[in-house]
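Undergrad: Take this sequence and fold it.
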Amino acid sequence: MFTFSNRLFYPVQVERQDPKFGQIMFEHYGGKDSEFSAVTQYQNHRANMPNPYVSKLLGMIAAEEMSHMEMISVAIKRLGGPPLSYVNSQGTPWNINYVDQSLDPIAMLQADAEAEIRARILYNQHFTMTQDPGLKQMISFLGSREDVHKHLFQRAQGLIVQGAGAEQFRQLILDYKASLQI
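TA: Predicted structure coming up:
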């Protein structure tokens, strides 16, 4: 179940408009390695994940990715970027081929960890493209969350391979929740 909160997951502060950088930020909104791609992939993997704990983890991370998407949309608007649509920075429409369709739990989690790595690389690139201190803080925050997700996906993958028990999987959920204490 998802709930809506009328506050952002992390503050979005933009010092001055920069429509060109707003256009660049579309990579995080509707590009191949965007938050939208992550939400869509993790929800699909959640629906196909036989392990109930990992399924729950995927759902929680997908919900967080939705909040990241909302932050990106606010940043684009405050930068004076173009109207929001599911396109990348070049205007190419989002494509379902951006979403991994694996059904094997190990393959799904591998694809999810790889998606987080690619998103982190993209955030690192865009961090260097702005001098706006508020945007730098937001981008740094989002990049650090990608690292947390990657680590959790890799741990979940290892637990499945090991045939770990319920308690170890429950700890994964608790560790995710603890990571949200910001």
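Undergrad: contacts and neighbour counts: CA atoms only from here.
TA: Fine.
Undergrad: and H151, helix, strand or coil?
TA: helix (DSSP: H, G, I helix; E, B strand; the rest coil).
Undergrad: Identify the residues contacting it.
TA: H151 sits next to A113 when contact means C-alpha atoms under 8 Å, 6 or more residues apart in numbering.
Undergrad: and the residue nearest in space to the middle of the chain, how far is that from G163?
TA: Among the residues of the chain, the one closest to the centroid is E65, at 4.0 Å (C-alpha atoms, centre = their mean). For E65, the distance to G163 equals 28 Å [C-alpha to C-alpha, to the nearest Å].
Undergrad: and if you look at N6?
TA: 40 Å.
Undergrad: Next: H45.
TA: H45 sits at a distance of 19 Å from G163 (criterion: C-alpha to C-alpha).
Undergrad: In terms of neighbours, single out the busier of the two.
TA: The neighbour comparison of H45 against G163 (other C-alpha atoms under 10 Å) goes to H45, with 26 against 10.
Undergrad: Which residue, other than its chain neighbours, is closest to the more buried one?
TA: M108 (6.4 Å; C-alpha to C-alpha, 6 or more residues apart in numbering).
Undergrad: Tell me which helix or strand that neighbour sits in.
TA: Using DSSP states H and E, M108 sits within helix 105-127.
Undergrad: for that helix, which positions count as buried?
TA: 105-106, 108-120, 122-124, 126-127 (16 or more other C-alpha atoms under 10 Å).
Undergrad: Would you do the same for the sequence below? I want to compare the two.
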Amino acid sequence: MFMHNKRLQYTVRVSEPNPRLACLMLEQFGGADGELAAAMRYFTQGLTEEDPGRKDMLLDIATEELSHLEVIGSIIAMLNKGARAELSEAARSEAELFREIGASGISAKEAILFGGGAALIDSAGAPWSANYIDSRGEPTVDLRSNIAAEARAKIVYERLINITDDPGIKEALGFLMTREVAHQKSFEKALYAIADNFPPGKLPGVEQYASLYVNTSQGEGDLTGPWNSGAQWDRIDDLTETMPIDGGTGIPTVTLSPDQVEVAEQMALRLASVPEDRLTGAEIGAGPGAGRTSTGDKGGAADIAEASSTARAMSF
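TA: Down below sits the predicted model:
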């Protein structure tokens, strides 16, 4: 059950309307790393969580994210206040309004469909999507994803802070950014409160591959560090000597029934390549810049004529 308190969690003070900035702020309203996505991610996780401590934490943070949605939505509404009134009341001429939509950064969807109001779209006008929610129903997976989501949101807030000189907006965004930091800390504590939290899930990794580092990108720029060298790792550099890694042939196989073998052989015979060089449509139409063809390397009209003549001869 929810009860709404009309006071914001953080007071919004906007110096002056700025529709262009409002459009950018939509990224944290209806965007992939925005507050609605965070609230829905944590609510859906919390509703199915069996552990009482994690359930309480997830529902607490999910509810707070809704309050953050209200803060960022209020910023957008204040930044759009003048433009919204002009669009709704036709306070300016048609040409002026049309020019204002482009000059102010308001998208056509934001202006025409939503009348300059805060809408669940991102800064490019794309509608919010449940595809942003990447929960898997496994706490050790979801908590790591939540930590990453909060980190991404913090970076977006940093960039929004950097593009405004409005002190009130900077303060409000700084508050929202800092709450992302606090949530990361809570999620990490919850993750490490699970004794066996790595690797994720129930099944153990295959021991012979769990400490293997395969140096597949070789050449200038090869570096070593604790991520690929030392006692923790069995490192493979000579790929030609060690692959396939399971000691097999590396050739995929499948067991078929006799009927399936017969059908597969028929299909292979029907689709088999022939070694002779056959004239193609690309060669018949080849012009300058087409490169060498099977009819020679003259290129241009002479090559086309010769190819056409050859094609006619082959058709009889």
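Undergrad: so the residue nearest to the centre of structure 1 sits right up against E35, yeah?
TA: Yes - using C-alpha atoms under 8 Å, E65 of structure 1 is in contact with E35, at 5.7 Å.
Undergrad: pretty sure G46 of structure 2 contacts R54?
TA: Yes - here G46 of structure 2 reaches R54: they are 7.4 Å apart, a contact under C-alpha under 8 Å.
Undergrad: any chance you could map the strands in structure 2?
TA: 212-214, 234-236 (DSSP state E).
Undergrad: Please name whichever of those is nearest to S309 of structure 2.
TA: S309 of structure 2 lies closest, by C-alpha to C-alpha, to one member of the strands of structure 2: strand 212-214, at 55.2 Å.
Undergrad: Which strands and helices lie in contact with that closest one?
TA: If contacts are counted by 3 or more C-alpha pairs under 8 Å, 6 or more residues apart in numbering; DSSP states H and E, strand 212-214 of structure 2 sits against strand 234-236.
Undergrad: if I line the two up, what does E16 of structure 2 land on in structure 1?
TA: E16 of structure 2 maps onto R16 in structure 1, with residues paired by TM-score structural alignment.
Undergrad: any idea how far T130 of structure 1 is from that match?
TA: When distance is defined by C-alpha to C-alpha, R16 of structure 1 is 11 Å away from T130 of structure 1.
Undergrad: One more: G91 of structure 1?
TA: Relative to T130 of structure 1, and taking C-alpha to C-alpha, G91 of structure 1 is found at 21 Å.
Undergrad: now do L142 of structure 1
TA: Distance of L142 of structure 1 to T130 of structure 1, given as C-alpha to C-alpha: 15 Å.
Undergrad: Which one of those two is surrounded by more residues?
TA: Higher neighbour count among L142 of structure 1 and T130: L142, with 21 against 14, using other C-alpha under 10 Å.
Undergrad: The corresponding residue of structure 2 for that one and G281 of structure 2: what is the separation?
TA: Using TM-score structural alignment as the criterion, the counterpart of L142 of structure 1 in structure 2 is L176. Separation of L176 of structure 2 from G281 of structure 2 (C-alpha to C-alpha) stands at 62 Å.
Undergrad: shouldn't E27 of structure 1 be in contact with D33?
TA: Yes - using C-alpha under 8 Å, E27 of structure 1 is in contact with D33, at 7.1 Å.
Undergrad: Please identify which of those two sits among more neighbours.
TA: Between E27 of structure 1 and D33, counting by other C-alpha under 10 Å, E27 is the more crowded of the two (27 against 23).
Undergrad: returning to that earlier point: neighbours of the match of E16 of structure 2, just the number please.
TA: For R16 of structure 1, the count of nearby residues is 11 (other C-alpha under 10 Å).
Undergrad: contacting residues for the closest residue to it other than its chain neighbours?
TA: The spatially closest residue to R16 of structure 1, leaving aside those adjacent along the chain, is L79, at 6.8 Å (C-alpha to C-alpha, 6+ apart). Counting by C-alpha under 8 Å, 6+ apart, L79 of structure 1 makes contact with 14, 16-19, 21-22.
Undergrad: Could you rerun that using 7 Å?
TA: Contacts for L79 of structure 1 were tallied using C-alpha atoms under 7 Å, 6 or more residues apart in numbering; they are 14, 16-19, 22.
Undergrad: Could you do A32 of structure 2 as well?
TA: Here A32 of structure 2 is in contact with Y132 (C-alpha under 7 Å, 6+ apart).
Undergrad: Also M177 of structure 2?
TA: Residues in contact with M177 of structure 2 (C-alpha under 7 Å, 6+ apart) are 154, 157.
Undergrad: Quick check: it vs H183 of structure 2, distance?
TA: Applying C-alpha to C-alpha to M177 of structure 2 and H183 of structure 2 gives a distance of 10 Å.
Undergrad: cool, P19 of structure 2 as well?
TA: For P19 of structure 2, the distance to H183 of structure 2 - C-alpha to C-alpha - is 30 Å.
Undergrad: All good on my end, thank you.
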